[in-house]
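Engineer: sequence and predicted structure, then a few things I'm wondering about:
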Amino acid sequence: MMSRQDGLSITEIQSIQQSIEDIVTTPIGTRVMRREYGSIFPDLIDQPMSEVLIVKMYSAIYTPVSRWEDRISIESLKISKVTSGLMQLDLEAVHMITGQPLNLNIPLNMGASA
């Protein structure tokens, strides 16, 4: 497995984290050969914060990650550290092959990169 940042080898857990970040931050319809891949999460980030929006955000993460990342089973998720364009997804899951519990902290950079 290879890091999409620098091309170096990464562990299985790092690959899962990288995959989840990609799934959540990719708008649906933007992948040419996989139009259904991605999440509506990017469409939600500019909306006013409300309880309804928070539920939509969790659904926009849980549903596509469950569909596209079959190496894990999600136990719980939480969005934290919401600052200008950067959120952190705290996800507890179980690795489907090993049964190992995972506690993943995944940065979601939703703004334009410098």
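Structural biologist: Nice, I can see it.

Engineer: going by C-alpha atoms from here, please, whenever you check contacts or count neighbours.
Structural biologist: Will do.

Engineer: and the residue lying closest to residue 25 once chain neighbours are set aside, which of the three is it?
Structural biologist: With Cα to Cα, 6 or more residues apart in numbering as the criterion, residue 25 has its nearest non-adjacent residue at 6.0 Å, and that residue is residue 42. Using DSSP: H, G, I helix; E, B strand; the rest coil, the structure places residue 42 in helix.

Engineer: likewise for residue 53?
Structural biologist: Applying three-state DSSP to residue 53 yields a three-state assignment of helix.

Engineer: could you point out the longest strand of the chain?
Structural biologist: strand 72-83 (DSSP state E).

Engineer: helix or strand right after that one?
Structural biologist: strand 86-95 (DSSP states H and E).

Engineer: quick one: buried residues of the helix or strand where residue 16 lies?
Structural biologist: Per DSSP H and E: residue 16 is located in helix 12-25. Neighbour counts over helix 12-25 (16 or more other Cα atoms under 10 Å) mark 14-18, 20-25 as buried.

Engineer: packing partners of that helix?
Structural biologist: Secondary-structure packing of helix 12-25 (3 or more Cα pairs under 8 Å, 6 or more residues apart in numbering; DSSP states H and E): helix 41-44, helix 51-68, strand 101-109.

Engineer: here comes the other one, which I'd like you to weigh against the first:
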Amino acid sequence: MTGLNRQTGRGLDPNSDEHLIQSIGDILTTPLNLRVGRRGYGSELPDLIDQPLNARTRIRIFAATAMALLNNEPRVRLRRVQLQIDAAHSPRLLLDILRTDRPRRTPTTLSVSLRPA
């Protein structure tokens, strides 16, 4: 089965990094329990976007990220999550995720915006 690029509509190889990055972004930005057929799909991150950015919220963001990827993306083993504020744009949080692809076992970093650009 071929995936689709959400921006262009062109096909994506399901084993490509581009497909994986798109999948992770979709999981993290979809509110939990939004999809009727897949109630466990998504994350709690959309509910945390407008919360005060204090220590408690940061921990909740890390936990929500870890749980969402653990439950919904078997191709990735999460190794580290870092949070940064993107000052170049309007208030927008970026997650820097150090991931290890299970087939390749190579650590790579991925940045995911928690608010659409």
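Structural biologist: Right, received. Where do you want to start? Just so you know, these numbers come straight off a predicted model, no measurement behind them.

Engineer: coming back round to it: so what does the residue nearest to residue 25 of structure 1 match up with in structure 2?
Structural biologist: If you follow residue 42 of structure 1 across to structure 2 using TM-score structural alignment, you land on residue 46.

Engineer: please apply the same query to residue 96 of structure 1.
Structural biologist: Using TM-score structural alignment as the criterion, residue 96 of structure 1 maps onto residue 102 of structure 2.

Engineer: what's the answer for residue 29 of structure 1, then?
Structural biologist: Aligned counterpart of residue 29 of structure 1 in structure 2: residue 33 (TM-score structural alignment).

Engineer: state whether its match is indeed within a helix.
Structural biologist: No: assigned with three-state DSSP, residue 33 of structure 2 falls outside any helix and is coil.

Engineer: the closest residue to it other than its chain neighbours in helix, strand or coil?
Structural biologist: Take residue 33 of structure 2 and drop its neighbours on the chain: the residue closest to it by Cα to Cα, 6+ apart is residue 39, 4.2 Å away. Put simply, residue 39 of structure 2 is coil when judged by three-state DSSP.

Engineer: residue 39 of structure 2 contacts residue 31, correct?
Structural biologist: No: Residue 39 of structure 2 lies out of contact with residue 31 (Cα atoms under 8 Å); the separation is 9.9 Å.

Engineer: so these two - more neighbours on which side?
Structural biologist: Counted by other Cα atoms under 10 Å, residue 39 of structure 2 and residue 31 do not tie: residue 31 has more neighbours, with 18 against 11.

Engineer: against residue 65 of structure 2, how distant is that one?
Structural biologist: Computed as Cα to Cα, to the nearest Å, the residue 31 of structure 2 to residue 65 of structure 2 distance reads 12 Å.

Engineer: quick check: neighbours shared by those two?
Structural biologist: Residues touching both residue 31 of structure 2 and residue 65 (Cα atoms under 8 Å, 6 or more residues apart in numbering): 43-45.

Engineer: who wins for neighbours among those?
Structural biologist: For those, the largest number of neighbours (other Cα under 10 Å) sits with residue 43, at 27 neighbours.

Engineer: that one: what's it in contact with?
Structural biologist: Residue 43 of structure 2 neighbours (Cα under 8 Å, 6+ apart): 27-32, 64-65, 67-68.
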